[in-house]
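**Student:** sequence plus the predicted model coming up.
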Amino acid sequence: MSWLEKLTPPGVQKMFSKRDTPENLWVKCPVSGEMVFHKDLEAGLYVTPAGHHMRIGPDLRFKFTFDGDWREIAIPDVPKDPLKFKDDKPYTSRLSAARKKTGREDAMAIGVGNIGGVETTVLVQDFAFMGGSLGMAAGEGFIKAAHTAIEHRTPMVVFTAAGGARMQEGCLSLMQMPRTTLAVEELREAGLPYIVVLTDPTTGGVTASYAMLGDVHIAEPGALIGFAGPRVIEQTIREKLPPGFQRAEYLLDKGMVDKVVHRRDLRGVLSRILRTLMKRTGPNPAAESESRAVALPDSREG
């Protein structure tokens, strides 16, 4: 304790004590290195001034996508550790840590609400939960979302974000690829639209299954989309890949993606697609809310 602190009355010390500062008060943009105030980042839908689309979880996805309120659908329960897998720590410990971090049971979250006045089933893959890896719970979540859409006669929109299959579940994880593919076929047989929004990153078995089976493929700017990563491909073929390889804009140019859409415009684009495919007429609530909203700066400016 310093001499000044000894002379200062306790009441005054308490008044001028150091206040706790939130750890996330400033966020560093991975592209420009600029420090962005978290309130400004939130106001910009978690897109930095340089145009980098930050990864976001299901709650924000639902908030940015639906016209208003939505209801969540529970993910079916699955065996927690079917293979009793252990590497440097037990699989159950990794699951517990991921659940504590995200507040969710697994990587998938299902919401049902209106987009442009069209009731829609939305599935969000959370990269924060073990890299959005595709395991039994994620597979069951996808199938549950598809069956919910079929039951209520709604289109289905999925936001993909994954590093691939979940190694701790072995072949049980790989089995989710054909299972989710069959669920997409059920949607098609029911005559319901299936829209995929590819976010950063979408790789591995997810890309090799339901992420590339949509009626329409939309991607967020700069999203990494592919099966194996660029580094693995370069090491395999021993050649330098072209600039922007496997990024959303590159894939748009090659015809793998139908449209690259800024996050601020995504709800409006989805609403127009869904209303067209579902043959809805009349006022578009999403378009009306957009016209009242304050325009965000274009990431290409400046």
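**Tutor:** The structure has been received and is ready for your questions. Numbers count the residues shown, from 1 in each chain.
**Student:** okay, CA-based contacts and neighbour counts for the rest of this
**Tutor:** Fine.
**Student:** so residue 161 is in which element?
**Tutor:** Secondary structure from DSSP states H and E places residue 161 in strand 156-162.
**Student:** next one: that strand to chain centre, how far?
**Tutor:** Here strand 156-162 is found 7 Å from its chain centre; the criterion is Cα atoms, centre = their mean, to the nearest Å.
**Student:** ok, then the element right after it?
**Tutor:** Going down the chain from strand 156-162, the next helix or strand is helix 170-174, by DSSP H and E.
**Student:** neighbouring contacts of that next one?
**Tutor:** 83, 134-136, 165-167, 205 (Cα atoms under 8 Å, 6 or more residues apart in numbering).
**Student:** give the contact list for residue 249.
**Tutor:** By Cα under 8 Å, 6+ apart, residue 249 lies in contact with 221-222, 260.
**Student:** just the ones of those residues in strands?
**Tutor:** Of the positions in the contacts of residue 249, residue 260 sit in strands, assigned by DSSP state E.
**Student:** give me the distance between residue 48 and residue 185.
**Tutor:** Noted for residue 48: a distance of 38 Å to residue 185, by Cα to Cα, to the nearest Å.
**Student:** check the gap between residue 146 and residue 263 for me.
**Tutor:** Distance of residue 146 to residue 263, given as Cα to Cα: 24 Å.
**Student:** ok, these two, which is more surrounded?
**Tutor:** Neighbours were counted for residue 146 and for residue 263 using other Cα atoms under 10 Å; residue 146 has more, 28 against 21.
**Student:** neighbour count for residue 48 and residue 185, which is higher?
**Tutor:** Set residue 48 next to residue 185 and count neighbours by other Cα under 10 Å: residue 48 wins out with 24 against 14.
**Student:** which residues touch that one?
**Tutor:** Residue 48 touches 29, 36, 41, 54, counting by Cα under 8 Å, 6+ apart.
**Student:** one more pass at 7 Å, please.
**Tutor:** Shown in contact with residue 48 (Cα atoms under 7 Å, 6 or more residues apart in numbering): 29, 41.
**Student:** second structure for comparison follows:
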Amino acid sequence: MNWINTVVRPKIRSLLTKRETPDNLWIKCPESGEMVFHRDLEANGWVVPRSGYHMRMPAKKRLETLFDGGRYEALPLPQVAVDPLKFRDEKRYTDRLKDARTKTGHEDAILVGRGTLDGLPLTAAVQDFEFMGGSLGMAAGEAIVTGLDTARTDGTPFVLFAASGGARMQEGILSLMQMPRTTVAVSALKEAGLPYIVVLTNPTTGGVTASYAMLGDIHIVEPGALVGFAGPRVIEQTIREKLPDGFQRAEYLLAHGMVDMIVPRQELRPTLSRLLHILTGRDAAVASTPEPVAAPAPVADERRAAE
């Protein structure tokens, strides 16, 4: 009886018990349906190896892969009023903020840091779509303005990685006020003669596109990214016409002159370094060039070669 209780029953129980696995162990490509192991996707810069689809990249990883050695100083950001309109729809706005902060580990949708890119001092901001759709509220507006003002004070270029669904409706007019505020901050940076480069990622829409995201000296877009003010479905319903294939996607925007270049994520860091050294008049050849923290592995090329 003792042998049955201590050996047989635990083994049977272990066979019948469902093993818990992480939710993100395997990730499905939205474009091809391909299932990709999470570690392979991360090693490839969150780009699906076979299809080349660019998944959303965590905000902190954006900064780590941008700056030399993954080292940067996170800028302290001003505190703003929480829920100034006492807004509530299906749930309280304060509850939504708590959920977003728990999910992402960030205070709001913008991270700002300063460091060096191939030896060139740089200030950069990343918009995190995972935090309430990267929506633009008072905290995000303050973060952008703080980043731009810091770049102007330090005399560094400013790089913005944009990803947003637009203004944050829970803050109403206070959210819309961030559009002119950030526009003024961008103008001040340009008056100081400092470069401002915007990297448009999927998606970048709404009030963000109508303000600081389309005011760069150079606009870079990742392959396949959706960029526009209103979404294609809303436009079709408004004009009652069928839109062209690929409308508002990166390739369509490049063909129609809305952006300057499409750059795959694996080539983004060296492209930014080259552009910023040209715009600042510094020679990239004499700048220190430490290896990036995690160079994307050429998974796709290796698999194609194997096939």
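**Tutor:** Here it is on my side, so go on. Everything numeric here is computed off the predicted structure, so don't read it as measured data.
**Student:** please state their TM-score.
**Tutor:** TM-score for the superposed chains, counting by TM-score structural alignment, normalised by the length of the first structure: 0.91, backed by 298 aligned residues with a Cα RMSD of 2.6 Å.
**Student:** matching residues in the second structure for the strand holding residue 161 of the first structure?
**Tutor:** Residues 158-164 of the second structure are the counterpart of strand 156-162 of the first structure, counting by TM-score structural alignment.
**Student:** now the matching stretch on the first structure. Mean distance?
**Tutor:** Its matched residues in the first structure lie on average 0.3 Å from stretch 158-164 of the second structure after superposition (mean Cα distance after the TM-score superposition for the first structure).
**Student:** contacts for that stretch, please.
**Tutor:** 122-129, 133-135, 148, 151, 195-205, 208, 213.
**Student:** redo that, cut-off 8 Å
**Tutor:** Stretch 158-164 of the second structure is contacted from outside by 122-129, 133-136, 147-148, 151, 194-206, 208, 213, using Cα under 8 Å, 6+ apart.
**Student:** ok, stretch 63-71 of the second structure next?
**Tutor:** Outside of stretch 63-71 of the second structure, the residues within contact range by Cα under 8 Å, 6+ apart are 72, 113, 115-119, 124, 126, 269, 289-294.
**Student:** what subset of these is buried?
**Tutor:** Using 16 or more other Cα atoms under 10 Å as the burial test, the contacts of stretch 63-71 of the second structure include 72, 113, 115-119, 124, 126, 269, 289, 292 as buried.
**Student:** which of those residues sit farthest apart?
**Tutor:** Greatest spatial distance among those (Cα to Cα): 126 and 289, at 22.6 Å.
**Student:** thinking again about what came up before, where neighbours are concerned, which of the contacts of helix 170-174 of the first structure has the most?
**Tutor:** Neighbour counts for those, by other Cα under 10 Å, peak at residue 134, which reaches 31 neighbours.
**Student:** grab the nearest non-local neighbour of the counterpart of it in the second structure.
**Tutor:** Residue pairing (TM-score structural alignment): residue 134 of the first structure is matched to residue 136 of the second structure. The shortest distance from residue 136 of the second structure to any non-neighbouring residue, by Cα to Cα, 6 or more residues apart in numbering, is to residue 167 (4.5 Å).
**Student:** please apply the same query to residue 234 of the first structure.
**Tutor:** residue 240 is the one closest to residue 234 of the first structure (Cα to Cα, 6+ apart), at 6.0 Å.
**Student:** any idea whether the aligned partner of the one you found in the second structure is helix, strand or coil?
**Tutor:** Residue correspondence to the second structure (TM-score structural alignment): residue 240 of the first structure is matched to residue 242. Recorded secondary structure, residue 242 of the second structure: coil (DSSP: H, G, I helix; E, B strand; the rest coil).
**Student:** circling back to that earlier point, which ones among the contacts of stretch 158-164 of the second structure map onto helices?
**Tutor:** Counting by DSSP state H, the contacts of stretch 158-164 of the second structure place 147-148, 151, 206, 208 in helices.
**Student:** for the residues you listed, work out which two are farthest apart.
**Tutor:** It's 151 and 206 that sit farthest apart of these, by Cα to Cα, at 25.3 Å.
**Student:** which of these two has more neighbours?
**Tutor:** Counting neighbours by other Cα under 10 Å for residue 151 of the second structure and for residue 206 shows that residue 151 has the greater number, 24 against 20.
**Student:** residue 282 of the second structure versus the more buried one, what's the distance?
**Tutor:** For residue 151 of the second structure, the distance to residue 282 of the second structure - Cα to Cα - is 17 Å.
**Student:** how about residue 158 of the second structure?
**Tutor:** With Cα to Cα as the criterion, residue 158 of the second structure and residue 282 of the second structure are 16 Å apart.
**Student:** now swap in residue 17 of the second structure and tell me
**Tutor:** Residue 17 of the second structure is 62 Å from residue 282 of the second structure, by Cα to Cα.
**Student:** kindly report the same for residue 249 of the second structure.
**Tutor:** When residue 249 of the second structure is compared with residue 282 of the second structure (using Cα to Cα), they lie 33 Å apart.
**Student:** neighbours around the counterpart of residue 266 of the first structure in the second structure, how many?
**Tutor:** Aligned counterpart of residue 266 of the first structure in the second structure: residue 268 (TM-score structural alignment). When neighbours are counted by other Cα under 10 Å, residue 268 of the second structure registers 18.
**Student:** ok, the one 10 residues further on next?
**Tutor:** For residue 278 of the second structure, the neighbour count with other Cα under 10 Å is 12.
**Student:** can you pull out the helices in the first structure?
**Tutor:** 3-7, 10-15, 38-43, 58-65, 91-102, 136-152, 170-174, 176-189, 204-207, 230-237, 248-253, 263-277, 285-292.
**Student:** let's have these in JSON lines, adding distance to residue 216 of the first structure.
**Tutor:** Rendered in JSON lines, the data for these read as follows (distance: least, Cα to Cα, whole Å):
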{"stretch": "helix 3-7", "distance to residue 216 of the first structure": "66"}
{"stretch": "helix 10-15", "distance to residue 216 of the first structure": "58"}
{"stretch": "helix 38-43", "distance to residue 216 of the first structure": "28"}
{"stretch": "helix 58-65", "distance to residue 216 of the first structure": "17"}
{"stretch": "helix 91-102", "distance to residue 216 of the first structure": "29"}
{"stretch": "helix 136-152", "distance to residue 216 of the first structure": "16"}
{"stretch": "helix 170-174", "distance to residue 216 of the first structure": "25"}
{"stretch": "helix 176-189", "distance to residue 216 of the first structure": "13"}
{"stretch": "helix 204-207", "distance to residue 216 of the first structure": "14"}
{"stretch": "helix 230-237", "distance to residue 216 of the first structure": "25"}
{"stretch": "helix 248-253", "distance to residue 216 of the first structure": "12"}
{"stretch": "helix 263-277", "distance to residue 216 of the first structure": "9"}
{"stretch": "helix 285-292", "distance to residue 216 of the first structure": "19"}
